[in-house]
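> coordinates only, sequence not included:
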């Protein structure tokens, strides 16, 4: 019977095999420890490393007996504790004391900046200078708005896509072309409507914005709506409707039913949630539902004069 050598891979492999057969499947320490290189001034603090099993018998490996007063103690070592070279043992990743919490200070700053804007141009400048949303650093352009800021009708989507990010304007890709046709069907165009998004920067890969990203950008779009002060608001898609109408209902339940968006100053704006043009491109059969919603908007605008 021979002791395991730290420089002999065969010995180490057999020792690990013994631990595996004994049911050892996890380390007792968060970080791996090279106990061969470890200097232990007090032998009583740690149990000695068990010797390798008898190599002549693979069918019945048992740990060799240990001598000394500590032989009755269970060894503190485990399979993950051994390494051929201590310098190659990677450091265990640091564990945060608490879960990561988004910086609420950026949300507060966004609210302050939005509230301080007295014009749309000031709001645009504040948003362009704001670095509190991580989406800004992966987007090419700020996508602020398009259309006529004096229009009676305002439409709000969720976030820019690739084409919008490149041009710096909302709804200029396939979804935008469909939206133009939808507006034309009720006698409107970009000269008689104002278009924006809840999120002014394109999320990487067109992924869904996180709730925190949405919360950071919310004050900007709410102030934008307040400054435009349209007679009617159209929420294009579920995210826009949920964010601006403070609801958790799905868009298929929301659409076609008038809701109210209330600004910070207390102005109540009639809001029509409807299906996003991108959704309609994927589900053409539902275009008839959006058509009905736009007819409702046309009738409301006519009634409001």
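Happy to help now that I have it. All figures in this text were calculated on a predicted structure; none of them were measured in a lab.

> When you work out contacts or count neighbours from here on, use the C-alpha atoms and nothing else.
Will do.

> how near is the residue nearest the centre of the chain to residue 147?
Closest to where the C-alpha atoms of the chain average out (Cα atoms, centre = their mean) is residue 210, at 4.0 Å. Here residue 210 is placed at a distance of 27 Å from residue 147 (Cα to Cα, to the nearest Å).

> count of residues packed around the closest residue to residue 178 other than its chain neighbours?
Once flanking residues are discounted, residue 178 sits nearest to residue 277: 6.3 Å by Cα to Cα, 6 or more residues apart in numbering. Neighbours of residue 277 under the rule other Cα atoms under 10 Å: 24.

> now the one 4 residues further on
Counted with other Cα under 10 Å, residues neighbouring residue 281 total 14.

> That one against residue 173, yeah?
No: with contact defined as Cα atoms under 8 Å, residue 281 does not count as touching residue 173 (11.7 Å).

> Strands along this structure, start to end?
146-147, 153-157, 194-197, 232-236, 259-262, 268-274 (DSSP state E).

> Make JSON lines out of the ones you listed and add distance to residue 12.
Below are the strands of the chain laid out as JSON lines (distance: least, Cα to Cα, whole Å):
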{"stretch": "strand 146-147", "distance to residue 12": "68"}
{"stretch": "strand 153-157", "distance to residue 12": "61"}
{"stretch": "strand 194-197", "distance to residue 12": "61"}
{"stretch": "strand 232-236", "distance to residue 12": "63"}
{"stretch": "strand 259-262", "distance to residue 12": "69"}
{"stretch": "strand 268-274", "distance to residue 12": "66"}
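
> let's bring in a second one:
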């Protein structure tokens, strides 16, 4: 043996001696076996009468593979989502039923939104419908609680209104990721809920903020061309006067837009006083 190296036989003996020293005294094969069952079998075989056949030895322990997960239902098509939205919204007889139906509706849910924010306050003659919760609302989980809501409060105060005499709600109760615009098919699916929300709240007039006006009123006109104009909005059996205004976030970024909001507020004040 060159260099004092062990031959194969000596190496195997040394390995076996090492195993014995650390307490390994039973060789196992690749398949797991129930050693307790094996011992019981050996005892039963030794005690069984010679005329009685010994029970068959236990085989390897086998485990069934876990059942494969059932296929998850495919997402609704835009048309199917719209039809489901209309069914759920029209079936709601109260605002609470509408809230519950919208909360369970997957076709309009923003995947990364942590909070479902429906509205703030109680139904009143004036309703403000904002596009979606802001960053502060998504962070804190409270509807109309951030800087944009404070701007809306100031707007309402300018015409003698407040949280007790105006009802605030969202077109989308989920904040889109990064505050981006909703996808067109999501917008279409949420529209029946918004119209039903207005119908159940039964305001005399509704302030449509930002892109909410274009969505709810329909048409392809630029939102800027809609500001401060009066529209008759059919919400179920109710006919409501709707007045568009710039979005709250846009007004905070571009203060010059507030003049359009002031015109819209004056129009609303005249409607509510008539």
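Received it, and whenever you're ready, just let me know what you need. The structure presented is a predicted model; accordingly, all values stated were derived computationally and were not measured.

> where does the TM-score land?
Superposed pair, TM-score by TM-score structural alignment, normalised by the length of the second structure: 0.69. Supporting alignment: 200 aligned residues with a Cα RMSD of 1.7 Å.

> can you pull the contacts of the alignment partner in the second structure of the residue nearest to residue 178 of the first structure?
Taking TM-score structural alignment, the alignment pairs residue 277 of the first structure with residue 248 from the second structure. By Cα atoms under 8 Å, 6 or more residues apart in numbering, the contact set of residue 248 of the second structure is 130, 148-149, 151-152, 209-210.

> Out of these, which comes closest to residue 177 of the second structure?
The closest of those to residue 177 of the second structure turns out to be residue 130 (Cα to Cα; 16.6 Å).

> quick one, which of the strands of the first structure is nearest to residue 216 of the first structure?
Closest among these, using Cα to Cα: strand 194-197, at 13.4 Å.

> now the closest one: which residue numbers in the second structure?
Counting by TM-score structural alignment, strand 194-197 of the first structure lines up with residues 167-170 of the second structure.

> mean shift of that stretch relative to the first structure?
In the superposition with the first structure, the average deviation recorded for stretch 167-170 of the second structure is 1.2 Å (mean Cα distance after the TM-score superposition for the first structure).

> residue in the second structure matching residue 254 of the first structure?
In the second structure, residue 254 of the first structure lands on residue 226 (TM-score structural alignment).

> correction: residue 143 of the first structure
Match for residue 143 of the first structure (TM-score structural alignment): residue 117.

> same thing with residue 263 of the first structure?
Going residue by residue (TM-score structural alignment), residue 263 of the first structure aligns to residue 235.

> That match: neighbour count?
Residue 235 of the second structure has 18 nearby residues by other Cα under 10 Å.

> and it, what is it in contact with?
195-196, 198-199.

> ok, now with 6 Å
195, 199 (Cα atoms under 6 Å, 6 or more residues apart in numbering).

> Residue 207 of the second structure now?
128, 242-244.

> By neighbour count, which of these wins?
residue 244 (32 neighbours).

> how far away is that residue from residue 231 of the second structure?
9 Å.

> now the end-to-end length of stretch 275-285 of the first structure.
Across stretch 275-285 of the first structure, first to last residue, Cα to Cα, it's 12 Å.

> how about residue 226 of the first structure, what's its partner in the second structure?
By TM-score structural alignment, residue 226 of the first structure lines up with residue 199.

> Next, the contact list for that match, please.
235-236, 238 are the contacts of residue 199 of the second structure under Cα under 6 Å, 6+ apart.

> close enough to count as contact, residue 193 of the second structure and residue 89?
Yes: using Cα atoms under 6 Å, residue 193 of the second structure makes contact with residue 89 at a distance of 5.3 Å.

> do you know how far residue 91 of the second structure is from residue 103 of the second structure?
In terms of Cα to Cα, residue 91 of the second structure sits 14 Å off from residue 103 of the second structure.

> which of those two has more neighbours?
Legend: neighbour count by other Cα under 10 Å for residue 91 of the second structure and residue 103, higher for residue 103 (16 against 13).

> That one -> the first structure?
That one, residue 103 of the second structure, aligns with residue 128 by TM-score structural alignment.

> what's the answer for residue 136 of the second structure, then?
Checking TM-score structural alignment: residue 136 of the second structure goes with residue 163.

> And the helices in the first structure?
Along the first structure, counting by DSSP state H, helices occupy 9-21, 104-116, 120-129, 162-167, 174-184, 211-228, 238-245, 251-254, 277-282, 287-304.

> which stretch among the ones you listed comes nearest residue 194 of the first structure?
Per Cα to Cα, nearest to residue 194 of the first structure of the helices of the first structure: helix 211-228, 8.3 Å.

> By how much does that closest one deviate from the second structure on average?
With mean Cα distance after the TM-score superposition for the first structure, helix 211-228 of the first structure averages 0.8 Å from its match.
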